[in-house]
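Q: Pasting the sequence and the predicted model now:
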Amino acid sequence: MLLVTGATGFVGSAVAAYLHEQGHPVRAVVRDPSRADVLPDGVERVAADLADADSLARAIDGCEGVFHLAAAVGAPGPEARELNVGGTRRVVDAARRAGVRLVHTSTSAAVCVPDPDGPGCVVDEDAAGGTALTDTYSLTKAEAEAVVLDAVAEDGLDAVVATVVNVYGPSPRGPLSYNQLFAAAARGEVGDIVDTRVGWTLAEDVAAGQLLAFTHGRTGRRYVLCGEIASFPEVLDTYCELAGSPHRVRALPGGSELGPDAPPFADRSVVYGRLGGYRVRDDGARALGAAPRGIADGLALTARWMPRG
């Protein structure tokens, strides 16, 4: 039995569905029963809360592994720290006490550091940790990753870190995350975007990479799951073309700001644009067999799946 936290979220629901499709018994942590309809039939639901250590211990009982995906995105500082750091600490403690392997889902934002070999930043599987980003989400996710790796080094926790880059594409939860930005561009609601290069990965490919990390990953290792590096304007214009939209975006140079009416997730182009974008070192994940699709295939799949209008 594999436990998935955040199983009703955008990425978590894709991971729960993928594990189930691969024949693994799955137990999903569900805090809000009204959101559980995205889970496939046959996935066990368990009521638990990351703020409640006892409920996590009960949820993990009988499991052989935990996929921790629950996180706060866009929440105020105290709330984000409580869930992203405090919640992760309680999941770590529960997994350690149960003696099971943990796959902790991190983000490129948590390990985006100045690139010693050139301009911009690098997301490196072998980085010591920390991030050059200063927003609440990035900082709290960096702290959460440190909680996991410290527990590996100091307490013998069996854990791997799956670091994901910008996630998009089909998910049982629907067209959320960067899909919202794609849809807004196709409607002509994205006039400007900062021209910065970052990584992009399909949600299903994240799920496949996480399972590889669980089954074959080395304890204490970080695995970066990235499909392809591409600029925000390139990705948005390609999506518009594939979706049959005549709209295109205007690329602004790195360091530019967007107006207050910019759609969700457009601000990430600003955040990474200040750093000069990033490149990725993901040799470890690819050595495990991870083969995320590039943006041509990924965006074509997304355009066929996403509702129009």
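A: Happy to help now that I have it.
Q: Every contact and neighbour count from this point should use C-alpha atoms.
A: Noted.
Q: so which strand or helix has the nearest residue to Ala109 once chain neighbours are set aside?
A: Closest residue to Ala109 apart from its sequence neighbours, by Cα to Cα, 6 or more residues apart in numbering: Ser138 at 5.0 Å. Following DSSP states H and E, one finds Ser138 within helix 136-155.
Q: List the buried residues in that helix.
A: Using 16 or more other Cα atoms under 10 Å as the test for burial, helix 136-155 gives 136-149, 151-152.
Q: Nearest to Pro175 among those?
A: Lowest distance from Pro175 to the buried residues of helix 136-155 (Cα to Cα) belongs to Tyr137, with 21.0 Å.
Q: Nearest residue to that closest one in space, please, no chain neighbours.
A: Of all residues not flanking Tyr137 in the chain, Val73 sits nearest, at 6.2 Å (Cα to Cα, 6+ apart).
Q: The closest residue to Gly309 other than its chain neighbours and Ala53, how far apart?
A: Of all residues not flanking Gly309 in the chain, Arg187 sits nearest, at 6.8 Å (Cα to Cα, 6+ apart). For Arg187, the distance to Ala53 (Cα to Cα, to the nearest Å) stands at 44 Å.
Q: same thing with Val4?
A: For Val4, the distance to Ala53 equals 15 Å [Cα to Cα].
Q: of the two, who's got more company?
A: Neighbour tally, Val4 and Ala53, criterion other Cα atoms under 10 Å: the higher count belongs to Val4, 27 against 17.
Q: what about the more buried one, which SS state?
A: In three-state terms, and counting by DSSP: H, G, I helix; E, B strand; the rest coil, Val4 is strand.
Q: follow-up on the earlier one: nearest to Leu176 among the buried residues of helix 136-155?
A: Nearest to Leu176 among the buried residues of helix 136-155, counting by Cα to Cα, is Tyr137 at 17.3 Å.
Q: Next secondary structure element downstream of the helix or strand hosting Arg96?
A: Applying DSSP H and E as the criterion places Arg96 in helix 88-98. Counting by DSSP H and E, the element after helix 88-98 in chain order, helix or strand, is strand 101-107.
Q: How far does that following strand sit from its chain's centre?
A: 10 Å (Cα atoms, centre = their mean, to the nearest Å).
Q: Quick one: list the elements packing against the host helix or strand of Thr201.
A: Element membership for Thr201, per DSSP H and E: strand 197-202. Strand 197-202 is packed against strand 166-168, strand 228-231, strand 278-281, helix 295-305, with contacts defined by 3 or more Cα pairs under 8 Å, 6 or more residues apart in numbering; DSSP states H and E.
Q: Please report the distance of the residue nearest to Tyr137 from Ala94.
A: Here the criterion is Cα to Cα. By it, Val73 lies 23 Å from Ala94.
Q: With neighbour numbers in mind, choose between the two.
A: It is Ala94, of Val73 and Ala94, that has more neighbours when counted by other Cα under 10 Å, with 23 against 15.
Q: Who are the contact partners of that one?
A: Listed by Cα atoms under 8 Å, 6 or more residues apart in numbering, the contact partners of Ala94 are Ala53, Leu56, Ala57, Ile60.
Q: second one coming, line it up with the first:
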Amino acid sequence: MILVTGATGLVGSHLIQSLLQQQQPIRATYRSAIPSFTGAEKVEWVQADILDIISLEQAMQGVKQVYHCAAIVSFHPKQKETLQHTNVNGTENVVNACLLYHVEKLLFVSSVAALGRIREKETINETMYWTPETSNSEYGKTKYLAEMEVWRGIGEGLNAVIVNPVIILGAGDWEKGSSELFKTAYKEFPWYTEGVTGFVDVADVVKAMVGLMNSNISGERFIISAENITYRQLFTSMAQCFGKRPPHRNVTPLIAAIVWRLEAVKGMLSGKAPLLTKETAHTAQAKVYFDNSKLLKFLPDFRYKALSSSITDICGELKKKYQLP
């Protein structure tokens, strides 16, 4: 039996569909409602919360492999406590339950944010860790602390591996998460930055996760990144796939500083989370490069899908999903 936490998210839902193709028995957790993606009816759904130790331990019984995908991704200052509880305490609970029930292997989905990704003068690799000087987000700090819980579990005898994906692209709910980038391009958002970061297809993330889980690799972490490109290149490719006008106005650091402050004020007045924060404004301007060579050395048969092909395919899926012209 395989257990998947965070099964309703972009990575979790695609992971389940991949495992189902391999005829794997799957148990997945949900908190409020069972999702309705393709293949969901073949999953054993268990209502559980990683912050509820009793329900989590019940879900863990009889399980041999655990994919821990559940997490909160937020760069809103008011989410600090929620990030700490879910990302750190929740992972602690998962690790403890794996040890208690002698799970054969845990795969933890972390993030490159845990590596301290604000390093513009050096390429980021798996030897790096979060520090206050190399990260500008509470999210990055909590993913780093969550990794520390996994390493603690490894020290106590748990067989585990960690993946650190960059920004994941996929045809999920484009009202939230990284899939919202496609909606932004479709709506012809005019602004762009020359900031650089890594991007990867969700299908490649899942393929790497399954490959690592089914290997004898343990006690390692892996960056999962297909290519390093500019945000301008990304949004231009997305817009062209939708037949929309590409971004054409450069967001300078000064403009970004003004906009995130205006968004903060708007958020205070409306009570809604701002579209842009100080952290995301800074990240969008940074030129960050990731080294993806370690995964390719450990999984020599693994090949990344070209981002151009990923964007084309995802745009096509979103057109069908949202009945776009």
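A: Yep, that arrived. Remember, it's a predicted structure, so these values are computed and weren't measured experimentally.
Q: which of the helices and strands packed on strand 197-202 of structure 1 is buried the deepest?
A: When those are scored by mean count of other Cα atoms under 10 Å, the highest mean neighbour count falls to strand 166-168 (a mean of 24).
Q: Which SSE is immediately downstream of that one?
A: The helix or strand immediately downstream of strand 166-168 of structure 1 is helix 178-186, counting by DSSP H and E.
Q: what about that next one, how far off from structure 2?
A: Helix 178-186 of structure 1, aligned to structure 2 and superposed, deviates on average by 1.9 Å (mean Cα distance after the TM-score superposition for structure 1).
Q: Which other helices and strands does that helix contact?
A: Using 3+ Cα pairs under 8 Å, 6+ apart: helix 178-186 of structure 1 touches strand 166-168, helix 232-242.
Q: first to last residue in stretch 174-191 of structure 2, what's the distance?
A: One end of stretch 174-191 of structure 2 sits 19 Å from the other (Cα to Cα).
Q: Show me which positions of it end up buried.
A: Buried-residue list, stretch 174-191 of structure 2, by 16+ other Cα under 10 Å: 174, 177-186, 188-189.
Q: Check stretch 66-77 of structure 1 too.
A: For stretch 66-77 of structure 1, burial by neighbour count (16+ other Cα under 10 Å) applies to Val66, Phe67, His68, Leu69, Ala70, Ala71, Ala72.
Q: so how far is Ile26 of structure 2 from the residue lying closest to Phe37 of structure 2 once chain neighbours are set aside?
A: Among residues not flanking Phe37 of structure 2 along the chain, Ser13 sits closest, at 7.3 Å (Cα to Cα, 6+ apart). Using Cα to Cα, Ser13 of structure 2 is found at 12 Å from Ile26 of structure 2.
Q: Those two: who's more crowded?
A: A count of neighbours by other Cα under 10 Å puts Ser13 above the other of Ser13 of structure 2 and Ile26, at 24 against 20.
Q: Mean deviation, the one helix or strand the more buried one maps to versus structure 1?
A: In this assignment (DSSP H and E), Ser13 of structure 2 forms part of helix 10-21. Compared with structure 1 after fitting, helix 10-21 of structure 2 has a mean deviation of 1.5 Å; criterion: mean Cα distance after the TM-score superposition for structure 1.
Q: Now do the helix or strand just after that helix against helix 10-21, angle only.
A: Counting by DSSP H and E, the next helix or strand C-terminal to helix 10-21 of structure 2 is strand 26-30. With axes from the mean of the first three to the mean of the last three Cα atoms, to 10 degrees as the basis, strand 26-30 of structure 2 and helix 10-21 are set at 160 degrees to each other.
Q: Could you list the residues in contact with strand 26-30 of structure 2?
A: By Cα under 8 Å, 6+ apart, the surrounding residues in contact with strand 26-30 of structure 2 are 1-8, 16, 19-20, 43-49, 59.
Q: could you redo the last one with a cut-off of 7 Å?
A: For strand 26-30 of structure 2, the surrounding residues in contact (Cα atoms under 7 Å, 6 or more residues apart in numbering) are 1-7, 43-48.
Q: same thing with stretch 205-214 of structure 2?
A: Defining contact as Cα under 7 Å, 6+ apart, one finds that stretch 205-214 of structure 2 is touched by Val11, His14, Leu15, Leu107, Ile224.
Q: ranking those by neighbours, who comes first?
A: Sorting the contacts of stretch 205-214 of structure 2 by how many neighbours each has (other Cα under 10 Å) puts Ile224 first, at 30 neighbours.
Q: one step back: save the buried residues of stretch 66-77 of structure 1 as CSV, and put in distance to Leu83 of structure 1 too.
A: Below are these laid out as CSV (distance: Cα to Cα, whole Å):
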residue, distance to Leu83 of structure 1
Val66, 17
Phe67, 15
His68, 12
Leu69, 11
Ala70, 8
Ala71, 6
Ala72, 6
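Q: Max pairwise distance over the residues you listed: which two?
A: Distance extremes for the buried residues of stretch 66-77 of structure 1: the farthest pair is Val66 and Ala72 at 18.4 Å, using Cα to Cα.
Q: Run through the residues that contact the residue opposite Thr134 of structure 1 in structure 2 once aligned.
A: In structure 2, the residue equivalent to Thr134 of structure 1 is Asn136, according to TM-score structural alignment. By Cα under 7 Å, 6+ apart, Asn136 of structure 2 lies in contact with Glu279.
Q: Could you grab the helix/strand/coil label for Asn136 of structure 2?
A: With three-state DSSP as the basis, the three-state label of Asn136 of structure 2 is coil.
Q: Report the separation between it and Glu279 of structure 2.
A: Asn136 of structure 2 sits 6 Å away from Glu279 of structure 2, taking Cα to Cα as the criterion.
Q: One more: Glu188 of structure 2?
A: For Glu188 of structure 2 relative to Glu279 of structure 2 (Cα to Cα), the value is 23 Å.
Q: Then Leu324 of structure 2?
A: To Glu279 of structure 2, Leu324 of structure 2 is 32 Å away according to Cα to Cα.
Q: For these two, work out which one has more neighbours and name it.
A: The neighbour count for Leu324 of structure 2 versus Glu279, taken as other Cα under 10 Å, is higher for Glu279 (16 against 12).
Q: In terms of secondary structure, what does the helix or strand the more buried one falls within contact?
A: For Glu279 of structure 2, the host element (DSSP H and E) is helix 278-285. Here helix 278-285 of structure 2 touches helix 253-270, going by 3 or more Cα pairs under 7 Å, 6 or more residues apart in numbering; DSSP states H and E.
Q: Next, the buried residues of the helix it packs on.
A: Applying 16+ other Cα under 10 Å to helix 253-270 of structure 2 flags Ala256, Ala257, Val259, Trp260, Glu263, Ala264 as buried.
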